[in-house]
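# Could you look at this predicted model? Sequence included:
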Amino acid sequence: MPPFDQPPLGRPCFQLPRGARADAALALGTFVLVAVAEGQLLRSGEGSTPSLIASWLLIAAVCGALLLRRRYPVAVGWFTALATGGYHLWSDTDGPLVVVPIVALYAIAAQGRLQAAVAMAAAMVIGMSAGTFAGTSDINGTAVFMLAGWLVAVVALGTVRHGRAAHAEEEARLRATEERLRIARELHDVIGHNISMINVQAGAALHRLKKDPAQAEEALGAIKAGSRETLRELRATLGVLRRVDEEAPTAPAPGLARVDELAASAKPAGLTVRIVRTGVERSLPAPVDLAAYRIVQESLTNAAKHSGAGRVSIRLSYGDEELTLAVEDDGRGTAARPAGAGGGSGIAGMTERARALGGELAAGPRPEGGFAVRARVPYGSTGEPMEEGDR
């Protein structure tokens, strides 16, 4: 493998300059082109000395202004336009210096300053037209018409460039916002569930410490296992965020295959969990599997922390095109937790997960008592039935 500081074999190592280097290359190239034209005038012996001196000063000033076109685009644009006009008045050579204000005009339009670009283009056309009316032999109506067409095209291209850049920046902001929300939701579901279970189990251990040391020891063991699982998932999440080269996690990914572990982790918190599966079990797409797991996880957390429930029923129904799940408890419904208490976002996070996959989620108290969370998540284009061995 080639060293990291060398380009891979078979790929061109030449790259076009960018930023300040591109401006310097553009300024130097334009100066060379105009200097060649002026050099022909020097060799012919035509033109007065003051005219030649003024022409070379204007050439150097106009080309050098390109070095500042990104920092001061409008000022550079007007300066190059006026200085180029002065050059054509002083010099006897019709050199390519007019390229410089056109480049500056594009820079103005590309930064979204449409009014300044239109004003500068109009001033250049008016200046050319004034030269035509003044009877200048080098300028005629055809030249003015062609220049106007070029300027309109340059302004249009710069505006399109600005629109594309603004659209790309907005898409990047939206992606960053969605990623932050996804990470926040994932951390809430991962850490919130385990910490809530640890909190409930710690309270149970303190309550049973003197009355029933055996049950207190069982709760403390569950706290230890839960805290270890929390640390593992937190490190895995942070490792993904840091993009470090660590070994791949050996623990199974969160999914409905681990729903029995969730039920077992809720037992020390005083919950008796029953899981009912109907339909033909199938291999779910990773986003659907993770969303279903997190919905069940958050529902168990709410049941243990807020409802005072003793029994929870988890129903998983595998349909032909979607997964339907329901988590119901026999607690106190929403009476134990007023709206907005604790500032939690569990139900909102579950709803976002379901809607992001084209599904829906409803949560609320049951008429017969307790609380229920019901969700429907489509499989999408995948979701093949599981083989008997996989099951």
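That came through fine. Numbering: from 1, shown residues only.

# contacts and neighbour counts: CA atoms only from here.
Noted.

# which stretches of the stretch 201-350 of the chain form strands?
Here the stretch 201-350 of the chain has its strands, by DSSP state E, counting those that start in this stretch, at 272-279, 282-283, 311-318, 322-329.

# Indicate which one of the ones you listed is closest to G135.
Closest approach to G135 among the strands of the stretch 201-350 of the chain is made by strand 322-329 (79.9 Å; CA to CA).

# Tell me who's in contact with T324.
Contact analysis of T324 by CA atoms under 8 Å, 6 or more residues apart in numbering lists 316-318, 374-377.

# here comes the other one, which I'd like you to weigh against the first:
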Amino acid sequence: MTWAWDEHTRERRRRRAAVFGPVALAIVQLFGTFGAWHNQPDSRPPGPLGILLLLAGPLALLGARWRPRTVLVAVLAITLTYLALGFPYGPVVLSPAVAAIITVVRGHRTFAWLAAGATLLGIQVIRVTLREETFTWFGTTATVAWALIVLGIGELIRLNRARQAEFRRARAEAERRRVSEDQLRVARELHDVVAHHMSLINVQAGVALHLVDRRPEQVELALTTIKDASKEALTELRALIGVLRAEGEGAPRAPAADLGGLAPLISRASQAGVSTTLEVVGDLDDVPAAVGTAGFRIVQEAITNVVRHSGATRARARVRITVTDSALEVAVTDNGRGPGPAPVPGNGLRGMAERATAVGGSVRLTDGPDGGAALVAQLPWRTNS
């Protein structure tokens, strides 16, 4: 994934910096110190021991990623030794500054601040006793200010990294949540497709078995309906599988299903034995895709419930689609139940409610005017100005 690739790139850059940074710092300290020595004639010339100490500090930073506190102590000891031997001031202070910053960034803040305080005290002792320099408030203040600036930079880098890490965690969580929502949406589509088409196939298979001996001429119609329903089910299932397999961001998130497919849906329901009519009020082209998909699936599930649970001798259903300036209204009514107990509300009704809620709408199920059920879904899609 993109986030994993970014993290890998960042880690590779950190490894490069951990190697090339100390090498570059060693070169700067070495040549910078010789340049500073010419302006400090009273200092001890940096001979082989001085050069060794100038190189030892930066090279010790190579282990700062794994042992930041140990490296900080080592670099501070090297720097204090260098100053105690009377070598010239200069870029030698860069190594302890980098070590302190790394220690703070790695989370050892208290240790870094205490080490800095101890180092400042050690520098003052070395300056007054070993280097026999006169104590001045200006020099002391400048040294303390330098330490505070270094530690402050470390704190800023630490806070910035913490914010970046939190942002990456939030982004990864949002991505996981989006994937979970997509999976839920695909699962809901799968339920609707399978439930609807399998119900039609089941009903028509029962009709074919019932008529195979009595009216064989009508078996062909039932088998044709089964063939059409199974073909469309396979087409939609292939679209769903395509969504699951798609990895690019440009891939569609859901199979194409909208209000334009209502006419074939009504036709299949009528062939399955439920005489179904469709009435459309308003322009379906004004309905947004998300609301249209929700409306289509709600009609599909409602008709599936009529096919499976109506129980009437001659089942009839009426679908009315009304498009207003602010909402899509879906109403599906049937002509009542036949003998037998009423069905227990299950995943179908819950799925319709979830689809309506997803677009800010609602679904209600009441008694129909013809003794059956009446399902009404309100799906808002635009607020009035």
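Ah, there it is. In this text, all values refer to a predicted model and were calculated from it rather than measured experimentally.

# what's the farthest-apart pair in the contacts of T324 of structure 1?
Y318 and R374 (13.8 Å).

# about what we covered before: select only the buried ones of the contacts of T324 of structure 1 in PyMOL?
Written as a PyMOL command, the selection of buried residues from those, which uses 16 or more other CA atoms under 10 Å, is:
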select buried, resi 316+317+318+374+375+376+377
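
# For the contacts of T324 of structure 1, give me TSV that also has distance to W78 of structure 1.
Shown next, in TSV, are these (distance: CA to CA, whole Å):
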residue	distance to W78 of structure 1
L316	70
S317	70
Y318	69
R374	65
A375	63
R376	62
V377	60
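
# rewinding a little: I'd like to know which of the strands of the stretch 201-350 of structure 1 lies nearest to T177 of structure 1.
The nearest among these, by CA to CA, is strand 322-329 at 28.2 Å.

# Residue in structure 2 paired with A216 of structure 1?
Using TM-score structural alignment, the equivalent of A216 of structure 1 in structure 2 is V219.

# List the contacts of T119 of structure 2.
Going by CA under 8 Å, 6+ apart, the list of residues near T119 of structure 2 reads 76, 80.

# Can you verify it is assigned to a helix?
Yes. Assignment of T119 of structure 2 by DSSP: H, G, I helix; E, B strand; the rest coil places it within a helix.

# Trace it over to structure 1, please.
By TM-score structural alignment, T119 of structure 2 lines up with G131.

# next one: R161 of structure 2
By TM-score structural alignment, R161 of structure 2 lines up with G158.

# Pull up the gap between G333 of structure 1 and G310 of structure 1, please.
From G333 of structure 1 across to G310 of structure 1, the span is 12 Å (CA to CA, to the nearest Å).

# Sorry, slip of the keys, the one I care about is E368 of structure 1.
As defined by CA to CA, E368 of structure 1 lies at a distance of 15 Å from G310 of structure 1.

# Those two - which one has more neighbours?
Per other CA atoms under 10 Å, whichever of E368 of structure 1 and G310 has more neighbours is G310, with 16 against 7.

# quick one, what contacts T382 of structure 1?
284-285.

# Am I right that it is in a strand?
No. T382 of structure 1: not assigned to a strand; according to three-state DSSP it is coil.

# follow-up on the earlier one: burial count for the match of R161 of structure 2?
With other CA under 10 Å as criterion, G158 of structure 1 counts 24.

# wait, isn't it in contact with A107?
Yes. Contact status for G158 of structure 1 versus A107: in contact at 6.9 Å, counting by CA atoms under 8 Å.

# what comes up buried for stretch 112-122 of structure 2?
By 16+ other CA under 10 Å, the buried positions in stretch 112-122 of structure 2 come out as 112-113, 115-116, 119-120.

# For these, give me a markdown table that also has distance to A84 of structure 2.
Shown next, in a markdown table, are the buried residues of stretch 112-122 of structure 2 (distance: CA to CA, whole Å):
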| residue | distance to A84 of structure 2 |
| --- | --- |
| A112 | 22 |
| W113 | 22 |
| A115 | 18 |
| A116 | 17 |
| T119 | 12 |
| L120 | 13 |
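
# which one of these sits closest to Q183 of structure 2?
A112 (48.1 Å).

# mind listing what the closest one touches?
69, 72, 100, 103-104, 151.

# Swap in 6 Å and give it another go.
With contact taken as CA atoms under 6 Å, 6 or more residues apart in numbering, A112 of structure 2 is in contact with A100.

# And it, how far from A100 of structure 2?
From A112 of structure 2 to A100 of structure 2 the distance is 6 Å (CA to CA).

# And L54 of structure 2, by the same measure?
For L54 of structure 2 relative to A100 of structure 2 (CA to CA), the value is 17 Å.

# if you count what's nearby, which of these two comes out ahead?
With neighbours defined as other CA under 10 Å, L54 of structure 2 and A100 compare such that A100 has more, 32 against 27.

# Trace S196 of structure 1 over to structure 2, please.
Match for S196 of structure 1 (TM-score structural alignment): S199.

# neighbours of its match, just the number please.
Neighbourhood size, S199 of structure 2 [other CA under 10 Å]: 19.

# Am I right that it sits in a helix?
Yes. Assignment of S199 of structure 2 by three-state DSSP places it within a helix.

# Does the alignment partner in structure 1 of Q378 of structure 2 belong to a helix, a strand or coil?
By TM-score structural alignment, Q378 of structure 2 lines up with R376 in structure 1. Put simply, R376 of structure 1 is strand when judged by three-state DSSP.

# What residues does L271 of structure 1 make contact with?
310-311.

# Can you give me the distance of it to A304 of structure 1?
7 Å.

# In structure 1, mark out all the helices, start to finish.
With DSSP state H as the criterion, structure 1 has helices at 20-44, 49-65, 73-90, 99-110, 114-133, 141-208, 213-242, 259-266, 286-302, 346-356.

# Right, I'll leave it there.
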